[in-house]
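Trainee: Predicted model and sequence below, questions to follow.
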Amino acid sequence: MAKDTTGRLHVTVKTGGKRKLSSKLWLERQLNDPYVAKAKRDGYRSRAAYKLIEIDDKYHFLKHGMAVVDLGAAPGGWSQIAARRVGAVNGKGKVVAIDLLEMPEIPGVEFAQLDFLAEDAPEKLIAMMGGRADVVMSDMAANTTGHRKTDQLRIIGLVETAAAFACDVLSPGGTFLAKVFQSGAEGELLAQLKRDFSSVRHVKPASSRQDSSERYVLAMGFRGQSNRP
């Protein structure tokens, strides 16, 4: 082991066997990521929890008593934070988590294993919530192919679909938060969001890896169904 520039011990993963270089680099990054270690200490399902904490600390869109939808929720780091901040842990607010994968139970979170792309998904969700949502959030990322332009289109397409879903289930004044990646392919997405929300901005929390093009789009003040074509 060697120390990095901050003085922490840096773990190096050996190559060899069946492990690919990309797997080696990912594992090495995980082992040396202070947020991964912090998440384990704090009892969070993933390091992504700190991204939501930072964004909400700055923009305060998760309020006590709100109804929240977490798209692509597994393993549940964002759902954990949302449940605490809206009071769902104490039965005050409500958090519904959706994913194609199974997700272990989280206090204050109702989980639905379903595809949000399904035609009847918005109707099912509103029934589960007992009404419309105040916040729809998504930390999903599309599966990558390694071809940059194809991957950019897949990522933006997923966010556009999530935004359309949000508009189907949000109450007027609601908020949509989603992960995007910096690219030149966001024009149509931003135009869609500016039409449907009164405020749209990009956010990059400190807990996002600085060498990553990852950032988040935060759209607040949903104008309501009557504004949509």
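Mentor: Right, received. Where do you want to start? Residues are numbered from 1 along each chain as shown.
Trainee: Please make it C-alpha for all contacts and neighbour counts, starting now.
Mentor: OK.
Trainee: where do the strands sit along the protein?
Mentor: Assigned by DSSP state E, the chain shows strands spanning 2-3, 9-10, 67-71, 94-99, 109-113, 133-138, 170-181, 197-203, 214-222.
Trainee: Need the winner for burial among those strands.
Mentor: Most buried of those, by mean neighbour count (mean count of other C-alpha atoms under 10 Å): strand 67-71, with a mean of 27.
Trainee: which residues does the residue nearest the centre of the chain contact?
Mentor: Closest to where the C-alpha atoms of the chain average out (C-alpha atoms, centre = their mean) is residue 139, at 1.8 Å. By C-alpha atoms under 8 Å, 6 or more residues apart in numbering, the contact set of residue 139 is 71-73, 178-179.
Trainee: just residue 201 next, same as before
Mentor: Residues counted as contacts of residue 201 (C-alpha under 8 Å, 6+ apart) are 217-219.
Trainee: How far off centre is stretch 129-136?
Mentor: 17 Å (C-alpha atoms, centre = their mean, to the nearest Å).
Trainee: Structure two is appended below for comparative analysis:
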Amino acid sequence: MSRSGRDPRERLKTGKGRTQSSVRWLSRQLNDPYVKQAKAEGWRSRAAFKLIELDEKFALLKGAKRVVDLGIAPGGWSQVVRKKAPQAAVVGIDLLPTDPIEGVTIFEMDFMADEAPAALEGALDGAPDLVLSDMAANTVGHKQTDHLRTMGLVETAVDFAITTLAPGGAFVAKVFAGGTDGDLLQILKKNFRTVKHAKPPSSRKDSSEWYVIAQGFKGRAEPEPTDTDAPA
């Protein structure tokens, strides 16, 4: 109850200009213990707890030196990286504006843009050993379409990780119920020593999100020599 004695959820229901979906979202935020804990501990979003929990299970940040945060806004994951691996160089990218984070280079640009990968690599001055992706496409309300759009982002993130990661590195990405697409899963298994799916406790039970965790990057194979490369 509020100080006025009225239930805040009741006020939301009568708020002018609010859609039913926004009322549900606001009500859920007001009553979400992770949201309250995030505010109390100084995290920018409840999503910080997802990375904390994934790190506790998979030791993702142990010894991390260079980290890429794809879909950084509002910055909760990079906050966790800075706290748990303060020695790591961190670079993030997002279409949405993100307030500065000490020790983090932030690009406000489209990860799908041709120049994005080079910008991220250049900011790190070396190959990353961890690529994180909490990206998700804007939903349209059609589950299959939403899944396909988000998987398109995951595929691009996987390609970036395989192209840039240092040997032994790790990749983490948000996927939806059903896990990673079969073909994409095979690519991950081919390039990483272990590939697992997990749903951290802080992920809402009614959410279809899961995370794929690929660890132990095998490294890029050396290109086959061409005729012009062959010794005389």
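Mentor: Structure's in. What do you need? No experiment lies behind these values; they were computed from the predicted model shown.
Trainee: circling back: using a markdown table, lay out the contacts of residue 139 of structure 1 together with distance to residue 172 of structure 1.
Mentor: Listed next are the contacts of residue 139 of structure 1 as a markdown table, based on distance: C-alpha to C-alpha, whole Å:
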| residue | distance to residue 172 of structure 1 |
| --- | --- |
| 71 | 19 |
| 72 | 23 |
| 73 | 23 |
| 178 | 18 |
| 179 | 22 |
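Trainee: for those residues, which one is nearest residue 1 of structure 1?
Mentor: Distance to residue 1 of structure 1 across the contacts of residue 139 of structure 1 (C-alpha to C-alpha) is lowest for residue 179, with 33.7 Å.
Trainee: in structure 1, which helix has the most residues?
Mentor: For structure 1, the longest helix by residue count, based on DSSP state H, is helix 148-169.
Trainee: residues in structure 2 aligned with that one?
Mentor: Residues 143-164 of structure 2 are where helix 148-169 of structure 1 lands when matched by TM-score structural alignment.
Trainee: now stretch 202-214 of structure 1
Mentor: Under TM-score structural alignment, the match for stretch 202-214 of structure 1 is residues 197-209.
Trainee: so what corresponds to the residue nearest to the centre of structure 1 in structure 2?
Mentor: Matched to structure 2 by TM-score structural alignment, residue 139 of structure 1 sits across from residue 134.
Trainee: Please report the distance of its match from residue 76 of structure 2.
Mentor: Distance from residue 134 of structure 2 to residue 76 of structure 2, counting by C-alpha to C-alpha, to the nearest Å: 10 Å.
Trainee: what does residue 63 of structure 2 give?
Mentor: 20 Å.
Trainee: okay, those two: which has more neighbours?
Mentor: More neighbours surround residue 76 than the other of residue 63 of structure 2 and residue 76, with 21 against 12 (other C-alpha atoms under 10 Å).
Trainee: ok, now which ones touch that one?
Mentor: Contacts for residue 76 of structure 2 (C-alpha under 8 Å, 6+ apart) come out as 43-48.
Trainee: In structure 1, what sits opposite it in the alignment?
Mentor: So residue 76 of structure 2 corresponds to residue 77, using TM-score structural alignment.
Trainee: Next: residue 106 of structure 2.
Mentor: So, by TM-score structural alignment, residue 106 of structure 2 is matched to residue 111.
Trainee: which residues does that match contact?
Mentor: 96-98, 103, 105 are the contacts of residue 111 of structure 1 under C-alpha under 8 Å, 6+ apart.
Trainee: what does residue 37 of structure 1 give?
Mentor: Neighbouring residues of residue 37 of structure 1 by C-alpha under 8 Å, 6+ apart: residue 31.
Trainee: Can you tell me how far it is from residue 116 of structure 1?
Mentor: Counting by C-alpha to C-alpha, the gap from residue 37 of structure 1 to residue 116 of structure 1 is 31 Å.
Trainee: got it, and residue 71 of structure 1?
Mentor: To residue 116 of structure 1, residue 71 of structure 1 is 7 Å away according to C-alpha to C-alpha.
Trainee: same thing with residue 157 of structure 1?
Mentor: On the measure of C-alpha to C-alpha, residue 157 of structure 1 and residue 116 of structure 1 end up 14 Å apart.
Trainee: which of the two has more neighbours?
Mentor: residue 116 (20 against 17).
Trainee: The aligned partner of residue 119 of structure 2 in structure 1: neighbour count?
Mentor: Using TM-score structural alignment, the partner of residue 119 of structure 2 in structure 1 is residue 124. For residue 124 of structure 1, the neighbour count with other C-alpha under 10 Å is 15.
Trainee: cool, and the one 3 residues further on?
Mentor: Residues within reach of residue 127 of structure 1, counting by other C-alpha under 10 Å, total 11.
Trainee: and if you look at residue 73 of structure 1?
Mentor: Residue 73 of structure 1: 26 neighbours (other C-alpha under 10 Å).
Trainee: Residue 24 of structure 2 too?
Mentor: Neighbour count for residue 24 of structure 2, taken as other C-alpha under 10 Å: 15.
Trainee: how near is the residue nearest to the centre of structure 1 to residue 77 of structure 1?
Mentor: Distance, residue 139 of structure 1 to residue 77 of structure 1, by C-alpha to C-alpha: 10 Å.
Trainee: cool, residue 1 of structure 1 as well?
Mentor: 30 Å.
Trainee: do residue 17 of structure 1 as well
Mentor: Note on residue 17 of structure 1: its distance to residue 77 of structure 1, by C-alpha to C-alpha, is 32 Å.
Trainee: Could you do residue 12 of structure 1 as well?
Mentor: To residue 77 of structure 1, residue 12 of structure 1 is 27 Å away according to C-alpha to C-alpha.
Trainee: go on, residue 199 of structure 1?
Mentor: To residue 77 of structure 1, residue 199 of structure 1 is 26 Å away according to C-alpha to C-alpha.
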